[in-house]
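Novice: show me the folded form of this:
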Amino acid sequence: MSKVLTEQQIKDAAVEIEVPYAALKAVIEVEARSSGFFSTGEPAILFERHKFWEQLGDIHWFTMRLKIMAKHPRICNKFAGGYGRYSEQHDKLRIAASYNRDIALQSASWGIGQVMGYHWEALGYPSLQSFINDMYHSEARQLEAMIRYIKVNNLVDELQRGDWAGFARGYNGKGYAKNNYDEKLRQAYNKYA
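Specialist: Purely as a prediction, here's the structure:
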C-alpha cells in the first residue's frame, strides 16, 4: 500500500463529510504544504516547544521543565517559536522524548493535517501510540485524523460555507490571523474550485 494520498481518497473524504473537494484540498495544501511525510520517510511534524512546556506542567514537572528549558530552550519554552527547519523537527522530538516520550509525542503537530498529538483521545484513538502508528502508516490515515479533528471541533459547517476565518479560528486558534491563515485557505480553495 502506498503512503501517498490519492486525489480519489481526498474526494471520498470530502463526500463523507459533505464538504467541497476544493475546501478539503485547500486545508491539506495549507496545513502540510501538500505532503504528509518528509523526504526521510518520517511523518511531517512541527514540534511545538511551548506545548511541551505546557504539557510538562500538566503532569506537574515544574522543576524539570525549568531544567529542560535551561539546557534546551528550542525544545522546551514558555513561548512559541524557535521552530527551525523542517529537517530538525524529528531531532527535536527525539530530544524531548528522552525526557518524557508521551508528552513529546503529544507536543508535535502531525501529518497532512498537522493535528496536535495531544488530541488523540478526543479524536477517538484507543491510545497515543495508535494515533502515532497511523501518522507513520500513510497519508490516508493522516487524512482520517484530520477529518476526525474537523468533525470533533464542529468545523464542517465552516468548510461548507467557505467561512475561512471561522474555520481558521477553530482549526488553528485565535492567532490564525497573524499568519493570514484564512487568506491562504481562500486562495488555495479558489485554485481548486
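
Novice: hey, let's count contacts and neighbours off CA atoms from now on
Specialist: Noted.

Novice: show me the contacts for the residue nearest to the spatial centre of the chain.
Specialist: Among the residues of the chain, the one closest to the centroid is residue 114, at 1.8 Å (C-alpha atoms, centre = their mean). Shown here is residue 114, whose contacts under the criterion C-alpha atoms under 8 Å, 6 or more residues apart in numbering are 31-32, 44-46, 146.

Novice: look up how far residue 141 lies from it.
Specialist: Separation of residue 114 from residue 141 (C-alpha to C-alpha, to the nearest Å): 12 Å.

Novice: one more to put side by side:
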Amino acid sequence: MITATEFERSARIIGCETAVIRAVAKVESNGAGFDAQGKLKILFEPHVFWKQLQAQGIDPDRHKTAYADVLYKEYRQEHGPYNIQWQKLNRAKQLQETAALQSASYGMFQIMGFNFKAAGFTNVYAMINAFTISEDEQLKGFINFIVANKLSADLREKDFTAFARKYNGPAYAKNAYDVKIRQYYQQFAQEVTKR
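Specialist: Down below sits the predicted model:
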C-alpha cells in the first residue's frame, strides 16, 4: 500500500493536495492497484485494441468476427467485471501481443498501455513489470504521466472536469468521472481537517 508520506511527496511534485491524488485513485480503481488475489488490476478496452491493431499495420476488420469478444470499433460502456479482464487480454494477445498489452489500463490509476512513454517507460512491457511490483511504482507512473501531459494545473486548481476530459477521454461525462472525483476529494479533504 502507498504510505501517506509517498502520497504527500507525489502531491508536492505536482503542487496539489494529497486528497486530490487519493480521489483520482479511488475513482480509477477503487483505491487499489491489485485485486483481492494480489493480481494487478487491469481493464481491457476492445475499441482501443481496434486502433492499436491498425497502428501495428493489421486490419481489424479481418478479425472482428473471430475476436468479437475482444475487438470492436466503437466504445461501449459495459466492460464486464474486473475478474475477467486478464482473460480478455490473454485472448487478444493471441491475435497481436503488443497491441493487446497497449489496449488495457493498469493499476491504481488505470494508465493505458499505449501511454507507457508518458508514464516514464521505454515500452509497455517495462510499465507492466514495474506496476506489478507495487502501488508505489504505479504512483510514480501516474505522476510522470501527469507531468508529461501537463495536467498538474488541473489537479492544483481542482478543475476536475478539465482533468477528467483529458485523462479519461470523451466518455468521461457518461461515466461522471469528474463528479465522482470531486465527491471523493471532498471526503478525503474532510478526513485531513478532522485529524
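
Novice: overlay the chains and give the TM-score.
Specialist: Here the superposed chains carry a TM-score of 0.92, computed using TM-score structural alignment, normalised by the length of the first structure; 188 aligned residues with a C-alpha RMSD of 1.3 Å.

Novice: ranking the contacts of residue 114 of the first structure by neighbours, who comes first?
Specialist: The residue in these with the most neighbours, by other C-alpha atoms under 10 Å, is residue 45 (29 neighbours).

Novice: give me the element the residue lying farthest from the centre of the first structure is part of.
Specialist: Largest separation from the mean C-alpha position in the first structure: residue 63, at 28.1 Å (C-alpha atoms, centre = their mean). Assigned by DSSP states H and E, residue 63 of the first structure belongs to helix 62-71.

Novice: in terms of secondary structure, what does the helix or strand just after that helix contact?
Specialist: Sequence-wise, the next helix or strand downstream of helix 62-71 of the first structure (DSSP H and E) is helix 89-97. Applying 3 or more C-alpha pairs under 8 Å, 6 or more residues apart in numbering; DSSP states H and E, one finds that helix 89-97 of the first structure makes contact with strand 45-47, helix 101-106.

Novice: take these and lay them out in TSV including distance to residue 177 of the first structure.
Specialist: What follows is these, written out as TSV (distance: least, C-alpha to C-alpha, whole Å):
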stretch	distance to residue 177 of the first structure
strand 45-47	19
helix 101-106	24
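
Novice: please identify the most buried of the ones you listed.
Specialist: Mean neighbours per residue, mean count of other C-alpha atoms under 10 Å, is largest over these for strand 45-47, with a mean of 28.

Novice: that one aligns to what range in the second structure?
Specialist: Aligning strand 45-47 of the first structure against the second structure (TM-score structural alignment) gives residues 42-44.

Novice: the matching stretch vs the first structure, average distance?
Specialist: Superposed on the first structure, stretch 42-44 of the second structure shows a mean distance to its aligned partners of 0.3 Å (mean C-alpha distance after the TM-score superposition for the first structure).
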